Structures are given as structure tokens and as C-alpha cells.
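K.L.:
Give me the fold of what follows.
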Amino acid sequence: MSTVDLLSELRWRGLIHQCTDEAALAKLLEQPQTIYIGFDPTATSLHVGGLMQLMMLRRFQKAGHRPIALVGGATGMIGDPSGKSEERNLLTAEQLQANVDGVAAQMRAFLDFEGPQAALLLNNFDWMKDFSYLDFLRDVGKNFPVGGMMGKESVRSRLDSEAGLSYTEFSYMLLQAYDFVQLAKQYDCKIQAGGSDQWGNITAGIDLGRRMLGQPLVGITAPLLLTSDGKKMGKTERGAIWLDPQRTSPYAFYQYWRNVDDADVMRCIAYLTEIDREEYDTLAQQTADDPGRRAAQQRLAEWMTQFVHGDDGLQSALRASKMLFGGEIDALSDDELGEIFEDVPSSEVDRTSLEGDGLWVVEAFQTAGLTTSNGDARRTIKEGGAYVNNRRVADADVRLKADDLASESVMVLRKGKRKYALLRFR
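P.N.:
Next comes the predicted model:
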């Protein structure tokens, strides 16, 4: 992909929100360049907002440039005030290291660390750890005019808020700006990218590079991943959508994208995937012509789940999704079943009822609240409308035992096509 093609790709995807000098950027990209994005390790996993930034690095790498994914082992000790209404809780050294390790491992799955433009995974703690406070003030701080710092939106908004802004957070901008200088010196990195909330930090780094190195640097930001009504995307009632399958299962991850609003789905495809323009236009037309088909959401969910969780993760998500529509249920964990059937009523039953002769299926349906009496349960079974783990019950005299559990302790009962209930055996 040429420089023109890369910038054109970023434009049609809507990924250029701000650029300090587009002409200078285009000129730089005529030759292979090094570009970096910083990631603060606030958790052991990235969420979908971080994935958007990784995809930006990936796009540059596929166009022949070298990406640097910079993990903020030093800046993470402070916390970026940009876009925050109050100060973050400071992490212990142990928490921070665990977060750095977790985030770094995820980055390796999305960037090429061995090809001709091999990505670099760096930690800014490596060059900040030996700085004394006095040395930093003398070498770096003297190059920061306070008036310029006070003019940054991230600073102004916090100064006007109830929470205010601590000196610790105020110093964050100096640390991130110095990252750009360090990477320019050591790796000839002339381009920094990030989300639009990083504009102030990025321009501070460019200004510091001019003062300390006499070198012109370039910054580019992408829009934040927001819904059409301005809310941060990747949030649910149950919390953030993480890349770590232990935090957000492939099924929950898949379902999130499958249920994206029509007003947001094409923007998600543009920002987060590598689906090309031709297919994008086809999906946009299908969404406009027949929104009920949800073709774009289906494609987005499948692409994202396969990209993040691989073929096995996608197949697991598809299999779990089919269970809601009658697919046989087995070989799942309690947690997985809980996610799939999170809105389904459940009842607790003594596990000893599965011993000996077992639990009478008629009694099970009554306990689950799916039938009102023995007669109602028998009629449901006789008419072919009773299911255990989506397998039809043909005999009202069936006794349920531990082998009939769908997971460690859960059994899924269904009446008719869509009426589900869970029995949890404790």
C-alpha cells in the first residue's frame, strides 16, 4: 500500500480526526517511517478502545512502516487526566507490572514482531527509572512553558471541575511528551498517533521535540470510539468489553457486536476491521435496504470475534448463540451458561435430588416454573414441547441424574420454542 493509499484509506474510514501537518505527514510517509502509540496499563487487558489504536498501528505496518507499541510502565504510575473527571487511584508496583505483562502479551497477537518492518514493544519505565527528580526538572521541565500547559483542554477542564487537578497528574504531560523525544532520538520515530483525547499530550511532545532536538515531529489522532449518541462504545451494564476471554467470553464479545445499533455498525466496521471499501459499501447498502436482516452486524461480529479470539473462539460463540435457538447444549461451564442465559429465570435445587432414582422430569419442570401442575407437565411432554438441554423429553417417567447436567451444576429446561428456565443444583 502506498502513502497515498494509506492516507486515503484512513480518510474513508474516518480515522483522521486531527493532524498537526497533513502535508508533512504525507511527505514523511513517502519513505518507511516509525510511528508510535502509547497505551497506559490500567488493567491486565485492553478493551475495545485500545484495540482501535492497535488497529491504527497495524494499518501503518501493513503499509510498510514500523510500529512501536509503547506500554506506559512509568506514565501508568500517574494516570492520564485527559478525558477524566477525577484522579485515578494509583497502582502498586505489583499491580502495574501485572498490567504491563498482560497488555504486552495481547499486543503481540495483533502486530508482526518478526517481519521486515518488525514492530517494537517498549516500556517507558525503561528510560524513566534512572531519571532523578532534579535531572528531569533541569533537562525536560525547563522546556515546558507553564502557560502552554495551562492552555491544554485536558488541564483546563480538570481545573474547572470539582475534583481539580493534582500536581502529579499535571506532570503527566511532561512524561508523555518526553516519550516522543526519547523515541525520536533512539528510534528515529517522527510520528505519534492516538485517540482525539490525546491531542494535548501529542502536541506537547511535538513542541518538546522542537525545543530539545530542533526536530519537526508530526501527530495524528483518530476519533474516539463513541456511539451515535456520544457515549463511549465498548461498555455494557456488566462492564467493559475486554479482549481477554477470561474477562469477556468470546460469546459475550460476539453478542456485543451482533447487537450494535444500526446507527453505529458501519462506523465500527470502518474503525475496527480490515473489511475493504467494496464490501463496506455493500454492507452499508444492505443495512439501508433491509435493516432487519442485520447483515452488517453479523459480519462485524464474526470478523471481530475471529480476529480477537481466533477460529476456535468464533466457533464457540456461534455454537453458544445457536443454543438460544434450539441447538443442543453440552460441554459448557456454569459461567458460560450463565452468560448465554443471563436473562432466564433460575431456581436452586438440592444436588442430592440427582442421586439414587434421580429427579422426576415432571417435578423438574414444575420447580423451574415452566408448568403449573403435574398434569400440565405431562401434557407438555406428551405434545413434544418439553426439552432438557434442548433435547426433547419423550417420556414423562424420565428421571434426571448428574449425567443430564449441561455444565458443572446447571440444567437448562425449555417449554415450547422459546420459554427457558435454569435449574442450579447446589
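K.L.:
only C-alpha atoms for contact and neighbour calcs from this point on.
P.N.:
OK.
K.L.:
neighbouring contacts of the strand or helix carrying Asp264?
P.N.:
Taking DSSP states H and E as the criterion, Asp264 maps to helix 262-272. Under the criterion Cα atoms under 8 Å, 6 or more residues apart in numbering, residues 13-15, 51-52, 55, 225, 227-228, 275, 280, 283-284, 287, 291, 296-297, 300, 304 lie in contact with helix 262-272.
K.L.:
Tell me the first helix or strand C-terminal of that helix.
P.N.:
Tracing the chain C-terminally past helix 262-272 and defining elements by DSSP H and E, one meets helix 277-289 next.
K.L.:
and that following helix, what other elements does it pack with?
P.N.:
Counting contacts by 3 or more Cα pairs under 8 Å, 6 or more residues apart in numbering; DSSP states H and E, the secondary-structure elements packed against helix 277-289 are helix 262-272, helix 295-323.
K.L.:
Can you check which of the ones you listed gets nearest to Lys415?
P.N.:
Distance to Lys415, taken as Cα to Cα, is lowest for helix 295-323 among these, at 14.1 Å.
K.L.:
could you pull out the helices for the stretch 51-200 of the chain?
P.N.:
With DSSP state H, counting those that start in this stretch as the criterion, the stretch 51-200 of the chain has helices at 93-107, 125-128, 133-139, 146-150, 153-159, 167-170, 172-187, 199-213.
K.L.:
Show me which positions of the second one end up buried.
P.N.:
It stands for helix 125-128. Neighbour-count burial for helix 125-128, counted by 16 or more other Cα atoms under 10 Å, picks out 125, 128.
K.L.:
returning to what we had before: which of the contacts of helix 262-272 are buried? Put it as a PyMOL command.
P.N.:
Here is the PyMOL command that selects only those of the contacts of helix 262-272 that count as buried (16+ other Cα under 10 Å):
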select buried, resi 13+15+51+52+55+225+227+280+283+284+287+296+297+300+304
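K.L.:
ok, Leu183 touching Cys189?
P.N.:
Yes. The pair formed by Leu183 and Cys189 meets the contact definition of Cα atoms under 8 Å, at 5.5 Å.
K.L.:
count of neighbours near the closest residue to Arg319 other than its chain neighbours?
P.N.:
In space, and not counting its chain neighbours, Arg319 is closest to Gly327: 7.6 Å by Cα to Cα, 6 or more residues apart in numbering. Other residues lying near Gly327 total 14 when counted by other Cα atoms under 10 Å.
K.L.:
My read is that Gly327 contacts Asn390, right?
P.N.:
Yes. Between Gly327 and Asn390 a contact is recorded at 6.4 Å, counting by Cα under 8 Å.
K.L.:
how far away is the residue nearest the centre of the chain from Ala204?
P.N.:
When Cα atoms, centre = their mean is applied to the chain, the residue found nearest the centroid is Val48 (2.0 Å). Val48 sits 26 Å away from Ala204, going by Cα to Cα, to the nearest Å.
K.L.:
got it, and Arg378?
P.N.:
Counting by Cα to Cα, the gap from Arg378 to Ala204 is 74 Å.
K.L.:
I have a second one here; can you model it like the first so I can compare?
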Amino acid sequence: MAPTPKSDFLRIIMERGFLADCTDLTALDDALIDGPVTAYIGYDATAASLHVGHLLNIMLLRWFQKTGNRPITLMGGGTTKVGDPSFRSDERPLLGPDQIQSNIDNIQKVFARYLDYGDGKAMMLNNAEWLDGLNYLDFLRDIGRHFSINRMLSFESVKSRLDREQSLSFLEFNYMILQAYDFLEQYRRYDCRLQMGGSDQWGNIVNGVDLTRRILDREVWGLTTPLLTTSDGRKMGKSQGGAIWLNGDMLSAYEFWQFWRNTTDADVGRFLKLYTELPVDECDRLGALQGSEINEGKIRLANEVTTLLHGAEAAASAEATAREVFEQGGAGGDLEIVTIAADALPVSIIQLLSQTGITGSGKEAKRLIAEGGLRLNNDPVSDPQVQVDAGIIGDGLKVSVGKKKHRMVQIG
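P.N.:
This next block holds a predicted model:
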């Protein structure tokens, strides 16, 4: 097909860096022109919140709706009982039905920030609706016979696990069949013709495309997004302090804002295209800023992403707090940034004070702590034996002495 697709959806996602692969890009482009098209992305309820690693595909659904199509967010009430083995080294812990439902209830809250579910514009489904009532023998006869074990073993998500001689249970092996059946069932019920997901789901998606064609003789498509890492090699969605959750009761809007504010310089332009709706030219301009000016891009990124998830007021509040705490050093004063290598951790609080230059000696540091003059993230420290590790530093640890002496410790 031509380098620039005809449909708005494909043109936008290709410009912004969302596209990894597609089963038939030309046919999908034609269908989108004739549109609207219904597409889905599935989310298993393995935790009480999704994290930043899921945000790329949530934005993909948002663009899909903004270009006149109908997105489905499919909750994995059924498939979570099995657990996706894709690129995992071991089996997921099995969750009970009450925990799965509780997780789904929490996860659903986030999608309302990104998609319009009014008047059927977007749909929220749960695959337990059709998976829980399956008759095993009928399912094997009607669906299982369309799957080749030889082909299933060749998929990289399975092959990599077996090559490492790590156990793959029969339960997990069924996952890709159930996901394929999800696609078939949604086509039957809602004329859903496109499944999207991360590139680690390519094998599962292709299975669903093939199954729908075999049973119903209908053309459907699969589309994947790249699996993102930061420029320094870290997996998106993780930080030194743990997962960057999307639910506000698991991670505050301020901490979420700080995660984006701490984006590596090299990632600013790319992340602006993927996680905001700013024009591509503006994303490129902000991403190309050099030196201290790149902070303009980072603050814009943090504000835009936080506004989408938590609202404009929360974003403005986070920025104001950050300016007070970090840029102005609290009640006046300056803030210096100090980087510590990850392999140098943990360190004692005494060593940390020395390395940051905030005290001149260990003796001074102990006296400072004894007199109550030291604060970490504004909390007083009274124990000179405290060990500071990556979890404590997280995305940034503010070390303060008095009102005007501050250091921001980051892992580099």
C-alpha cells in the first residue's frame, strides 16, 4: 500500500509511532474508509489496576474512537482464570472469582477517562459472559479441532518458554484458544472485525483471525503496537519504586505526574506523540529542545498525560507542588540534583548525606539527625542506621537540611 494510508486512524497512528504490525494493512485501511469499524483490546484482571505499560493501547483505543470507529474494552473475567503465558517464565498465580471481579471493578474506572461509552459509542464487555458457560466437549469438537499443536508450539511466546525448559501447563496452553474464541464471539455478536494489542500478543491475535475465517469465512484483522522500553532500557510501566499504577488510589496524581516529569531527555518527543494528543510538529519541537530547555517538554508531557487520566485540576496541582518542592526547594532555596548508580545501592543515610554533599562529614551527619534537622521527602529522619535503597529513592528522593539546603537524589 502507499506509504500514507487513506484512513484517518491508520495515518494518525503511523505518524505517532503506534504501529508494529498488521495482518493486512491495505484491507484494513479500505474497511476503515468504508467504516465505521469495531475493534477490541482485551485486558486480563490480574491486578487491581492497570499500569503505565497499558497506557499505549488505551491511547490507541482513544484514537480509534476519535476517528469515528467503535472501540470495545474487553475485560478478561474468563481468561484471567487461566492466565496468559505469553513471554512469562512461570505460571501466573490463579485468582478466585471474587478477586477477579474486584479487580475488574477497579480497572473499569480508568477507561471512562479515555473513552466515551454513551449511546453505544464504546463498549465494555466481559468474556466471562461467553467463556464461563462453555461445554468442554462441545468446545473441543467445534473450536479445538481448528488448532494445530505444531503451529501453536512455533509461536515465539510459547517457543521461548519451552526453549528455556520452563514448564508450560496445559491450562496455560489453552489460553490462546480462548483468546481466539473471544475474537470469533465478538464478531458474531458485535461485528467486531479488528483485534489490537501489544506485539507480544501477535500469535494470539493471528489465531483469532484464522479461527474467525475458518468458521465463519469472514475477513477480520489484527494490529499490534510496539513493546516500549525507555531509552535507557527500562520497561515502560515500571520504575525503581515499583509499578506506575493508573488508579489514583494506588498511585497519587502527583506521583504519576512526577513519573512523566522524570522522563529521560531522549524519550520526550516520542512519548509526547504516543501519550498525548498534541500535534506531531509540536511534539517534535518539544522533543528537540536541548539542555535545561528540555524541561519545558517534560513538564508539558507530565501535564498532558496527567490531565487525560486525573483531570486538569490534578495536573495543575501536581505541577504547582513540584515547583514548590523541587524547583524552589520548598520554602525558598535551591535544589541540586544528584545521581547515584543503581549498583551502588543500598547506602546508609550517613553515606548518602556525604555523597550528596549536603554534609561535610559523617560526624556532622549524625549530629544533624540527632538534632532533627534532616528530612527525606519532607519527613523527619531520627535513625542514623536507615538504609536507602532503590525503593526509597523511587523516581526521586528529596533530601533537605533546614529550609534552604536541598538535594534531589535520582538513580542513574
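K.L.:
Map the residue nearest to the centre of structure 1 across to structure 2 for me.
P.N.:
Matched by TM-score structural alignment, Val48 of structure 1 corresponds to Val52 in structure 2.
K.L.:
any idea how far the nearest residue to that match once chain neighbours are set aside lies from Ala31 of structure 2?
P.N.:
Leaving out its chain neighbours, the residue that sits closest to Val52 of structure 2 by Cα to Cα, 6+ apart is Gly237, at 4.2 Å. Taking Cα to Cα as the criterion, Gly237 of structure 2 is separated from Ala31 of structure 2 by 33 Å.
K.L.:
Same check on Leu10 of structure 2?
P.N.:
Taken as Cα to Cα, the spacing of Leu10 of structure 2 relative to Ala31 of structure 2 amounts to 11 Å.
K.L.:
With neighbour numbers in mind, choose between the two.
P.N.:
Ranked by neighbour count (other Cα under 10 Å), Leu10 of structure 2 and Ala31 place Leu10 first, with 21 against 15.
K.L.:
secondary structure element for that one?
P.N.:
In this assignment (DSSP H and E), Leu10 of structure 2 forms part of helix 8-16.
K.L.:
and the angle from that helix to helix 55-66?
P.N.:
Helix 8-16 of structure 2 runs at 140 degrees relative to helix 55-66, counting by axes from the mean of the first three to the mean of the last three Cα atoms, to 10 degrees.
K.L.:
Tell me which residues are up against helix 8-16 of structure 2.
P.N.:
Contacts of helix 8-16 of structure 2 from elsewhere in the structure, counted by Cα under 8 Å, 6+ apart, are 4-5, 19, 29, 32, 60, 63-64, 67, 270, 273-274, 280.
K.L.:
Report the buried members of those.
P.N.:
With burial judged by 16+ other Cα under 10 Å, the buried subset of the contacts of helix 8-16 of structure 2 is 5, 19, 29, 32, 60, 63-64, 67, 270, 273-274, 280.
K.L.:
Just give me the closest of these to Gly222 of structure 2.
P.N.:
Set against Gly222 of structure 2, the nearest of those by Cα to Cα is Leu19 (11.2 Å).
K.L.:
Give me the three-state assignment for that closest one.
P.N.:
Secondary structure assignment for Leu19 of structure 2 (DSSP: H, G, I helix; E, B strand; the rest coil): coil.
K.L.:
what's the closest non-adjacent residue to the aligned partner of it in structure 1?
P.N.:
Counting by TM-score structural alignment, Leu19 of structure 2 corresponds to Ile16 in structure 1. Closest residue to Ile16 of structure 1 in three dimensions, ignoring its sequence neighbours and counting by Cα to Cα, 6+ apart: Ala222, at 5.1 Å.
K.L.:
so what's the one you found up against?
P.N.:
Shown here is Ala222 of structure 1, whose contacts under the criterion Cα under 8 Å, 6+ apart are 14-18, 193-196.
K.L.:
Map it onto structure 2.
P.N.:
With TM-score structural alignment as the criterion, Ala222 of structure 1 matches Thr225.
K.L.:
what do you get for Glu279 of structure 1?
P.N.:
When the structures are aligned by TM-score structural alignment, the residue of structure 2 matched to Glu279 of structure 1 is Glu282.
K.L.:
same deal with Leu57 of structure 1?
P.N.:
Using TM-score structural alignment, the equivalent of Leu57 of structure 1 in structure 2 is Leu61.
K.L.:
mind checking how far that match is from Phe9 of structure 2?
P.N.:
With the distance defined as Cα to Cα, Leu61 of structure 2 ends up 10 Å from Phe9 of structure 2.
K.L.:
With neighbour numbers in mind, choose between these two.
P.N.:
When neighbours are counted by other Cα under 10 Å, Leu61 comes out ahead of the other of Leu61 of structure 2 and Phe9, with 26 against 20.
K.L.:
ok, the more buried one touching Gly68?
P.N.:
No. Counting by Cα under 8 Å, Gly68 is not a contact partner of Leu61 of structure 2; they are 11.1 Å apart.
K.L.:
Let me see the contact set for Thr248 of structure 1.
P.N.:
241-242.
K.L.:
about what we covered before: who wins for proximity to Ser347 of structure 1 among the helices of the stretch 51-200 of structure 1?
P.N.:
Among these, if distance is taken as Cα to Cα, the winner is helix 93-107, at 37.3 Å.
K.L.:
Give me the mean deviation of the closest one from structure 2.
P.N.:
Once the two models are superposed, helix 93-107 of structure 1 sits on average 1.2 Å from its counterpart in structure 2 (mean Cα distance after the TM-score superposition for structure 1).
K.L.:
which residues in structure 2 does that helix align to?
P.N.:
Residues 97-111 of structure 2 are where helix 93-107 of structure 1 aligns, taking TM-score structural alignment as the criterion.
K.L.:
how about the matching stretch: buried residues?
P.N.:
Those would be 100-101, 103-104, 106-108, 110-111, for stretch 97-111 of structure 2 by 16+ other Cα under 10 Å.
K.L.:
Kindly report the same for stretch 362-370 of structure 2.
P.N.:
365-366, 368-369.
K.L.:
Looking at these, which one is closest to Tyr43 of structure 2?
P.N.:
Using Cα to Cα as the measure, the one of those that approaches Tyr43 of structure 2 most closely is Ile369, at 47.4 Å.
K.L.:
element containing that closest one?
P.N.:
Following DSSP H and E, the helix or strand that holds Ile369 of structure 2 is helix 362-370.
K.L.:
I'd like to know which elements that helix is packed against.
P.N.:
Using 3+ Cα pairs under 8 Å, 6+ apart as the contact criterion, the secondary-structure elements in contact with helix 362-370 of structure 2 are helix 349-356.
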